[in-house]
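What would the 3D arrangement of this be:
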Amino acid sequence: MTAQVPHILIVGGGYVGMYTAYGLRKAAKRGKIRVTVVDPRSVMTYQPFLPEAAAGSVEPRHVVVPLRKTLKGCRVVTGRVTAIDHANKVAKVRPEEGPDYDVAYDQIVVALGSIARTLPIPGLAEEAGGFKNVEEAIALRNKVLDRLDVASSQPDETLRKAALTFVFVGGGYAGVEAFAELEDMARYATRYYDNITPADLRWVLVEATGRILPEVGPELGKYTVEQLRKRGMEVRLETRLESCEKGHVILSDGEEFDSDTIVWTAGVKANPALAQTDFPLDEKGRVKCLPSLRMEGLDDAWSAGDNAAVPDLTAEPGVFCAPNAQHAVRQANLLAKNILRVVDGKEPEDYKHKYVGSVASLGLHKGVAQLYGVKIKGWPAWFLHRTYHVSRVPTFNRKARVILDWTLALFFRREVTSLGSLQTPNDEFRRATGS
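A predicted model of the protein is given here:
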């Protein structure tokens, strides 16, 4: 009687889900295992390049990796896992269309990642946007360029000021890089307007703590604040967004002003969908994991990345791995190997990686980096940022396309065309039909 082929269900197609499936695909092709990846999106987004995609330095299609093309040998389901009953090894899947259905599995990898951590701020849901996927990045790019068009065509000074005021909330990687890259793009774009100068633009970064970019250390964080302020950008430390109803921004320091563009990048939290499972969770809603990436008390359930509390064996007891791409990719590679080891009857290995440092872009040819304790600023840091991240983009196809984008940018000027109408493609047709 033929033994049943183990079925590995991977919930989520982000860093951890995609890289884990990528490490299992050869075994799946050989028929050693079956692999199913379930995610609402059919692509994996390489988030460190979102600021460059928003600024027009990288083609948006080149920062996403198509799951079906990359994970040959694996089954990819475009849908959402709404509940997991691990006691019976069944997950409920909600596809884009049609009724929900159950998927049975032998082993499961929970890679749901994180979502934006928001606060009950008046007007936030209606007026602000996020910056976690390529759609949000391109929508923000289009909006910034569209606001320049509006301001150029608007004689009312109050409306002009609101159109040319851009507010970012959150001083971590996503917020600072998007803030700096888009200011760089907008500053460049003003050369094509006869009535807008860089001095007319107002860029405000709001951070509740006393520092930005904590990952690169206090010295480089302070340097970054100084560099941004030299560019005329406002960095409000120890300041909170109190309200933004109808675009009227109220800060905790008492200042009030109007802004058409508000971006929320103030941290992330574990995906709340984990609450609909019977997995062991910590006080932050993360899955409790062993250093082997197995869930505590379970031999056939695994997790890693933002939604997992993985002990950091290079630090003091009680410290967990930071929720960043550096750990997520390495954890996923080991996770795939550990699953195959378990299938072969062997014991899994522990995850141990000492954090090597961080790199951040502050616009074209500007950046900060801290690697192995060495602090780097300016062009060298920007170059390291690009070099490191292009080495981490999945597949040779995407690496080559990103490098080609950068190469072409050496010979042609930055593209600053807004395609905001792509977000409302039927407006012209509705006007033509009188509806």
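
make it CA atoms for all contacts and neighbour counts henceforth
Noted.

how close does Pro40 sit to Val76?
Noted for Pro40: a distance of 10 Å to Val76, by Cα to Cα, to the nearest Å.

who has more neighbours, these two?
Neighbour comparison, Pro40 and Val76: the larger count goes to Val76, with 20 against 16 (by other Cα atoms under 10 Å).

Make sure the more buried one is indeed in a strand.
Yes. For Val76, which was evaluated using DSSP: H, G, I helix; E, B strand; the rest coil, the result is membership in a strand.

For the stretch 201-350 of the chain, which segments count as strands?
Under the criterion DSSP state E, counting those that start in this stretch, the stretch 201-350 of the chain contains strands at 202-206, 234-236, 241-243, 248-251, 256-258, 261-264, 268-270, 287-288, 301-303, 308-309.

Does anything pack onto the fourth one? Which helices or strands?
Right, strand 248-251. strand 241-243, strand 256-258 (3 or more Cα pairs under 8 Å, 6 or more residues apart in numbering; DSSP states H and E).

and what of the second one?
Packing contacts for strand 234-236, counted by 3+ Cα pairs under 8 Å, 6+ apart, involve strand 202-206, helix 218-230.

Identify the residues contacting the last one?
Right, the one you point to is helix 218-230. If you take Cα atoms under 8 Å, 6 or more residues apart in numbering as the criterion, helix 218-230 is touched by 180, 211-214, 234-235, 368-369, 375, 377.

what's the offset of that helix from the middle of its chain?
23 Å (Cα atoms, centre = their mean, to the nearest Å).

do the same with the first one
When C-alpha coordinates are averaged (Cα atoms, centre = their mean), strand 202-206 and its chain have centres 21 Å apart.

quick one: Phe168 is in a strand?
Yes. The assignment for Phe168 is a strand, going by three-state DSSP.

One more, so I can put them side by side:
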Amino acid sequence: MYTALRLQRKLKQELQQGTVEVVVVDPEPYMTYQPFLPEAAAGSISPRHVVVPLRRVLPQCKVVIGEVTALDHTDRRATITTLAAEETGNGAIEVEYDEVVLAPGSVSRTLPVPGLADVGIGFKTVEEAIGLRNHVLGQLDIASSTRDPAVRDAALTFVFVGGGYAGVEALAELEDMARYAVRYYHNIQPEDMKWLLVEATDRILPEVGPDMGRYAVRELRARNIDVRLETRLDSCEKRVAQLSDGSRFPTRTLVWTAGVKPHPILAATGLPLNAHGRLKCTPALQVDGVEHAWSAGDAAEVPDLTAPPPAKPDEPRAVCAPNAQHAVRQSKVLAENIA
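Next up, the predicted model:
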């Protein structure tokens, strides 16, 4: 979106004259500010403040709501399955291009954990965030109205898997919301709820460094949140979270935020990828060794020019972390280079 926004400003005259066309393809008619999803889930902000309608901010661009299912860069042709094609079965459309920007971002990374596909709740979209909020409030209603202690205990047990930004923020915001909400339930106290954060490594929030990670653990535990480090989810069949340390937690809420992976469309492009499935890019944000193809954000492996060079010739060069700060800056440079 930011690349298209910059191109819209940079090529304003050409777009008005019709000598240039910018086509934006996305499955949704809006861009989501994912760092705001925890606040939206907790009701701190309205869901409409988390999204930006593409047609409103990109009036000079052609917005196509659909998904690129194939890309033939040799012929510079993209195959797009639109909403109309899905509804009517009339088939996909093909769009020719001169320059292509591949910025599909990332998708949730799941593991073959027994039962995860059946009971796991994702946290990547606005719909999932609002759905999780309603689900948590629904569990409070179940706990308040049942006379079965096992059902009550499971309803008041909330398990979050993954100690990155998404998992920690979602848990903290929803715990805060639920703690406020239980004051309106005559038979539920805040201490009746059990909140659990499961992280496979030895620290949470690795992006902010070890000191801040340890501080966050202390703060969470001070709020009576059970933080399990170096612990994995082995199974969640029959609504029972089985952890690698041997503990078992019957739960009706299991939120999966254990990492992301590049969008699978990248593997279908035939363009050079790194070992993790991201596009190899130059510092100019062009796909390495390929003309007329560009990328940025989570989909791109971009060298970090601010990092010191590797100590040994065979060591890999540092790359930009897949976060919003890099993505927004990359998009501006990318648009300037295309223009």
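
Need the TM-score from the superposition.
Here the TM-score for the pair of chains, by TM-score structural alignment, normalised by the length of structure 2, is 0.94; 323 aligned residues with a Cα RMSD of 0.9 Å.

Dump the contacts of helix 218-230 of structure 1 into a markdown table; add neighbour count as well.
Putting those into a markdown table (neighbours: other Cα atoms under 10 Å) gives the following:
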| residue | neighbour count |
| --- | --- |
| Ala180 | 23 |
| Arg211 | 20 |
| Ile212 | 27 |
| Leu213 | 24 |
| Pro214 | 16 |
| Glu234 | 16 |
| Val235 | 22 |
| Val368 | 26 |
| Ala369 | 26 |
| Lys375 | 17 |
| Lys377 | 17 |
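
among those, which are in helices?
Within the contacts of helix 218-230 of structure 1, membership in helices is found for Ala180, as judged by DSSP state H.

Distance to Thr224 of structure 1 added to the contacts of helix 218-230 of structure 1, as JSON lines?
Listed next are the contacts of helix 218-230 of structure 1 as JSON lines, based on distance: Cα to Cα, whole Å:
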{"residue": "Ala180", "distance to Thr224 of structure 1": "10"}
{"residue": "Arg211", "distance to Thr224 of structure 1": "10"}
{"residue": "Ile212", "distance to Thr224 of structure 1": "8"}
{"residue": "Leu213", "distance to Thr224 of structure 1": "8"}
{"residue": "Pro214", "distance to Thr224 of structure 1": "11"}
{"residue": "Glu234", "distance to Thr224 of structure 1": "12"}
{"residue": "Val235", "distance to Thr224 of structure 1": "10"}
{"residue": "Val368", "distance to Thr224 of structure 1": "7"}
{"residue": "Ala369", "distance to Thr224 of structure 1": "11"}
{"residue": "Lys375", "distance to Thr224 of structure 1": "12"}
{"residue": "Lys377", "distance to Thr224 of structure 1": "9"}
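
ok, of the contacts of helix 218-230 of structure 1, which one's closest to Lys143 of structure 1?
In terms of Cα to Cα, no member of the contacts of helix 218-230 of structure 1 lies closer to Lys143 of structure 1 than Ala180, at 15.8 Å.

give me every residue that touches the alignment partner in structure 2 of that closest one.
Matched to structure 2 by TM-score structural alignment, Ala180 of structure 1 sits across from Ala172. Ala172 of structure 2 makes contact with Leu220 under the criterion Cα under 8 Å, 6+ apart.

which residues touch Ser295 of structure 2?
For Ser295 of structure 2, the contacting residues are 101-103, 279, 281, 285-287, 334, by Cα under 8 Å, 6+ apart.

returning to that earlier point: closest one to Pro120 of structure 1 among the helices and strands packed on strand 248-251 of structure 1?
Pro120 of structure 1 lies closest to strand 241-243 among these, at 9.3 Å (Cα to Cα).

Give me the distance from the closest one to the chain's centre.
Distance of strand 241-243 of structure 1 from its chain centroid, counting by Cα atoms, centre = their mean, is 24 Å.

what's the mean deviation for it versus structure 2?
Between strand 241-243 of structure 1 and the aligned residues of structure 2, the post-superposition mean distance stands at 0.3 Å (mean Cα distance after the TM-score superposition for structure 1).

where exactly do the strands run in the stretch 1-150 of structure 1?
Taking DSSP E, counting those that start in this stretch as the test, the strands found in the stretch 1-150 of structure 1 are 7-11, 34-39, 43-45, 64-66, 75-85, 90-95, 101-104, 107-110, 114-116, 128-129.

Switch those over to JSON lines; also include distance to Ala28 of structure 1.
JSON lines is the format used below for the strands of the stretch 1-150 of structure 1 (distance: least, Cα to Cα, whole Å):
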{"stretch": "strand 7-11", "distance to Ala28 of structure 1": "10"}
{"stretch": "strand 34-39", "distance to Ala28 of structure 1": "5"}
{"stretch": "strand 43-45", "distance to Ala28 of structure 1": "20"}
{"stretch": "strand 64-66", "distance to Ala28 of structure 1": "18"}
{"stretch": "strand 75-85", "distance to Ala28 of structure 1": "10"}
{"stretch": "strand 90-95", "distance to Ala28 of structure 1": "20"}
{"stretch": "strand 101-104", "distance to Ala28 of structure 1": "17"}
{"stretch": "strand 107-110", "distance to Ala28 of structure 1": "14"}
{"stretch": "strand 114-116", "distance to Ala28 of structure 1": "28"}
{"stretch": "strand 128-129", "distance to Ala28 of structure 1": "39"}
